[in-house]
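In: Next one to model:
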Amino acid sequence: MLLAVMLVGLFMNAAIPRAFNDAGWVFVATFLLIHIGRTVWLLRVGLDEVNQEHFVRVLIWFITAVPLWLTGAVVCGGAGLAWWVVAALVGLAGDWTVYPLPGRRLQSRQVGLAGGYLLERGRLFMIIALGETVMTTGTALTAAPHKPVTLLTAGVAFTGTIALFWLFFGSCERVGRHYEWTEDAMRAGRSGVISLMASVTGLIAAAVADERVIAHPMEHAGLITNLLLFGGGPGLFIATQSWHGAGLFDGLYWSRLLALSCLVVAGMLTLAATVYLAVVIAAAIVVVLAALEERRPTGDAHAKPTS
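Out: Next up is the predicted model:
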């Protein structure tokens, strides 16, 4: 099943750049084949009664959205995107509500999930994202003139990236213990996957910002650059991780809230500053946050969660 998904996914990914032109049908056909085929395969491997019920619901909800995906392929362009957004929202709604059906109730705590395995896959995914981010920084540095300010900017950008990953991996042990003890592993896992995707989005934004500042370190930052440097990059990453932690452990750390506030204020104050100064400030905020998190007492991490 995994190899078949990889093969079909190869064609789906190849169709994405032209999905709003002549390759819309290829994208939709392969996308539907992956999701429907994978779910049907799971229903035939001898799952327990609860998981069998769960994936029947998943299949029904996804088939409900099939007309929306097909309509998006027919109309193409911006209208096609609108249809696909609605179809994606249907899937997300089903995911968040555990795919309810009339007269048939199923609580997420009834569905088993190997939380530790999911967390390990998430760690590996983040390591790949780290490699891509570092490679983007290296590629930008190779193409830029090797002046002192360029080298400084690249070093600072790399340091900020490492600090973000320090924040992620620093909490993995505590999250892993929660997955082992929680009575609702499906809810925790769903939150983990969503936060992982949003965090990777933040890393992509940070990589784009690093590329811009390394190429033009002496220019004025401007709105777009600062949105990437302070908001879309570290801001989104830290906010997502904070939301995930608050959902698991019922609390927000003041250090993260303070860091997010500092990123917002610094992003507005450095709009007219040079790019290298803006990246230094953004990286400094993330590095200080990582240092504060490293010094935080860990005694509460050993307490068994209640849900």
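
In: only C-alpha atoms for contact and neighbour calcs from this point on.
Out: Noted.

In: What are the contacting residues of the helix or strand containing Leu258?
Out: Per DSSP states H and E, Leu258 falls inside helix 254-269. Outside helix 254-269, the residues that touch it by Cα atoms under 8 Å, 6 or more residues apart in numbering are 226-227, 229-231, 235, 238-239, 242, 278, 281-282, 285-286, 289, 292-293.

In: which helices and strands does the helix or strand following that helix pack with?
Out: Following helix 254-269 in sequence order, the next helix or strand is helix 275-295 (DSSP H and E). Counting contacts by 3 or more Cα pairs under 8 Å, 6 or more residues apart in numbering; DSSP states H and E, the secondary-structure elements packed against helix 275-295 are helix 148-170, helix 185-215, helix 254-269.

In: Please identify the buried residues of the following helix or strand past the second one?
Out: Just to be clear, that refers to helix 185-215. As assigned by DSSP H and E, the chain's next helix or strand after helix 185-215 is helix 222-226. Neighbour-count burial for helix 222-226, counted by 16 or more other Cα atoms under 10 Å, picks out Gly222, Thr225, Asn226.

In: For the comparison step, fold the sequence that follows:
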Amino acid sequence: MTSTSPTGLLRDPGSSNRSTLLELLFDLFYVATFAQLSMHLAGDLSWRGLGQNVILLLAAWWTWAVTSLATDFFDPRRRMIRGVIASTMFGVGLMTAAIPSAFGTHGLLFAGAYVGIHVVRGIVLVTALRGHLAQIRAERFLFWFVVSAALWLTGGLVDPAWRGPLWAGALVIDYVSAALRYPTPRLGRVPLDQYDRLSSHFGERYQQITILVIGDLVLASTLKLGTAEFSTARVVVFLAAITTALLLWQIYVFRTDLFVDRAVNAYPRRAVRLASYINALLVAGVIATTAGVDLVIAHPFGTTRASWVALVVGGPVLFVLGRVIFEYELLGRLSRSRLGWLVLLIGIAPALKPLAPIFVVIVSVGVLLGITLTDAWRGRHDAPAR
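Out: Got it, this is the predicted structure:
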């Protein structure tokens, strides 16, 4: 069916919850995005570079999160929604290409692509939904993206020294307005009952993007080893990177089915409103880990910089912490074992600096392995969550 009536654009609760092939193609665009972000981070480990990378990451992530929310509320099989997804791909491609020089010569390209994605989607949906209650929802989203657009575009035009503060302010508007349910003059906020329209499709989308960002760790490590002179140390670091990816995956999928069931049937509002924020931690954690491994493959021995330890240790800490928070919010359980391992890893971090970089990676893998083994023990001994 290709109905373009306002009602026909909404997702049918009885329809398939599987992701469409176009949504999967859309996710693949982020493989390049994640790779660019990890390389950009590895290339500039100054506080300024870190701040810039955080801004770029949050912008890229918000584009994915809002698009994913739209395809859970609207039916991605409909022609118009497919057109929205396809147009977003062009914008994501431009944003990704602009990442290396977003704070240089390509600031306006990055900002223009970001603004274009959200404003064009808003205009299309507001027009298509005319006369339907869902039009008001689209108008709220569009209003706040137009507000933040002023800062995004101004930042792209002014001297790069002012770009960071302006774009950071725009991100505050985007993230905070969403957290407050897009309070809009004369329209009010998005009603809470609209957040109850959650299907297992939503959980599947987040699982897919998380697996893709973990896959970027494998991709980046493979490319780095392939372009470097082979040595035993570099191969060891590469194998440690693959092991890290597998362990992060295992940590992520632990009780995933229970998570999705609880999100859909018990706490849909909480899941929808928290997912984009908490999963940003997971994505940031993998990108930091990837950047750290990239540096260690290039220089497995020699002096270990404090910033390298921060990436190799901080990346897994962010990832596991995000997973702990989500488990607590949806299952009501605080994983003390995981927190204990994180405290251990953070506690020994200062002692890792005198070691060669290769050993920092190995220690990080050891802690992740400890978390995985503890999870296996928990899975056998914990009572099922109710």
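
In: sorry, back to before: what's the helix holding Leu258 of structure 1 aligned against in structure 2?
Out: Aligned using TM-score structural alignment, helix 254-269 of structure 1 spans residues 336-351 in structure 2.

In: so how much does the helix holding Leu258 of structure 1 differ from structure 2 once superposed?
Out: Here the mean offset of helix 254-269 of structure 1 against structure 2 after fitting is 1.0 Å, by mean Cα distance after the TM-score superposition for structure 1.

In: quick check: angle from that helix to helix 275-295?
Out: Counting by axes from the mean of the first three to the mean of the last three Cα atoms, to 10 degrees, helix 254-269 of structure 1 lies at 170 degrees to helix 275-295.

In: sorry, back to before: closest one to Phe55 of structure 1 among the helices and strands packed on helix 275-295 of structure 1?
Out: helix 185-215 (13.1 Å; Cα to Cα).

In: ok, and the counterpart of Gly245 of structure 1 in structure 2, which helix or strand is that part of?
Out: In structure 2, the residue paired with Gly245 of structure 1 is Glu327, using TM-score structural alignment. Assigned by DSSP H and E, Glu327 of structure 2 belongs to helix 306-331.

In: Sort out which residues of that helix are buried, please.
Out: Buried-residue list, helix 306-331 of structure 2, by 16+ other Cα under 10 Å: 307-327, 329-331.

In: likewise stretch 92-107 of structure 1?
Out: Neighbour-count burial for stretch 92-107 of structure 1, counted by 16+ other Cα under 10 Å, picks out Gly94, Asp95, Val98, Tyr99, Pro100, Leu106.

In: Secondary structure and distance to Arg212 of structure 1 for those - can I get that in TSV?
Out: Below are the buried residues of stretch 92-107 of structure 1 laid out as TSV (DSSP: H, G, I helix; E, B strand; the rest coil; distance: Cα to Cα, whole Å):
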residue	secondary structure	distance to Arg212 of structure 1
Gly94	helix	39
Asp95	helix	37
Val98	coil	41
Tyr99	coil	43
Pro100	coil	46
Leu106	coil	48
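
In: Which of the residues you listed sits closest to Val193 of structure 1?
Out: Among these, and counting by Cα to Cα, the member closest to Val193 of structure 1 is Asp95, at 11.4 Å.

In: I'd like the distance between that closest one and Gly170 of structure 1.
Out: Here the criterion is Cα to Cα, to the nearest Å. By it, Asp95 of structure 1 lies 28 Å from Gly170 of structure 1.

In: which position in structure 2 aligns with Gly155 of structure 1?
Out: Alignment note (TM-score structural alignment): Gly155 of structure 1 maps to Leu239 of structure 2.

In: How much space separates that match from Leu225 of structure 2?
Out: Where Leu225 of structure 2 is concerned, Leu239 of structure 2 sits at a distance of 10 Å (Cα to Cα).

In: same check, this time on Pro268 of structure 2
Out: 43 Å.

In: Let's verify Gly112 of structure 1: helix, strand, or coil?
Out: Classification of Gly112 of structure 1 using DSSP: H, G, I helix; E, B strand; the rest coil returns coil.

In: Quick one: residues contacting it.
Out: Gly112 of structure 1 touches Asn51, Ala185, Met186, counting by Cα under 8 Å, 6+ apart.

In: now, among those, which is nearest to Phe31 of structure 1?
Out: Checking the contacts of Gly112 of structure 1 against Phe31 of structure 1 with Cα to Cα, the nearest one is Asn51 at 22.9 Å.

In: Surely the closest one is within a strand?
Out: No - using three-state DSSP, the assignment for Asn51 of structure 1 is helix, not a strand.

In: Excluding chain neighbours, what is closest to it?
Out: Leaving aside its chain neighbours, Asn51 of structure 1 sits nearest to Val111 (6.1 Å; criterion: Cα to Cα, 6 or more residues apart in numbering).

In: Need the counterpart of the one you found in structure 2.
Out: Here Val111 of structure 1 is matched to Tyr195 in structure 2, going by TM-score structural alignment.

In: how deep is that match tucked in, by neighbour count?
Out: Using other Cα atoms under 10 Å, Tyr195 of structure 2 has 17 neighbouring residues.

In: Ala138 of structure 2 versus that one, what's the distance?
Out: 14 Å.

In: go on, Thr303 of structure 2?
Out: Distance of Thr303 of structure 2 to Ala138 of structure 2, computed by Cα to Cα: 53 Å.

In: More neighbours: which of these two?
Out: The residue with more neighbours, out of Thr303 of structure 2 and Ala138, is Ala138; 21 against 13, by other Cα under 10 Å.

In: corresponding residue for that one in structure 1?
Out: For Ala138 of structure 2, the aligned residue in structure 1 is Phe55 (criterion: TM-score structural alignment).

In: Within the helices and strands, which one has its match?
Out: Counting by DSSP H and E, Phe55 of structure 1 is part of helix 49-75.

In: That helix packs against which elements?
Out: helix 24-42, helix 77-96.

In: Leu124 of structure 1 is nearest to which of the ones you listed?
Out: Nearest to Leu124 of structure 1, of the helices and strands packed on helix 49-75 of structure 1 and by Cα to Cα, is helix 24-42 at 22.3 Å.

In: Only the buried residues of that closest one, if you could.
Out: So, applying 16+ other Cα under 10 Å, buried residues of helix 24-42 of structure 1: 24-34, 36, 38-39, 42.

In: Over in structure 2, find the residue span it aligns onto.
Out: Aligned by TM-score structural alignment, helix 24-42 of structure 1 corresponds to residues 107-125 of structure 2.

In: What of stretch 195-204 of structure 1?
Out: Alignment of stretch 195-204 of structure 1 against structure 2: residues 278-287, by TM-score structural alignment.
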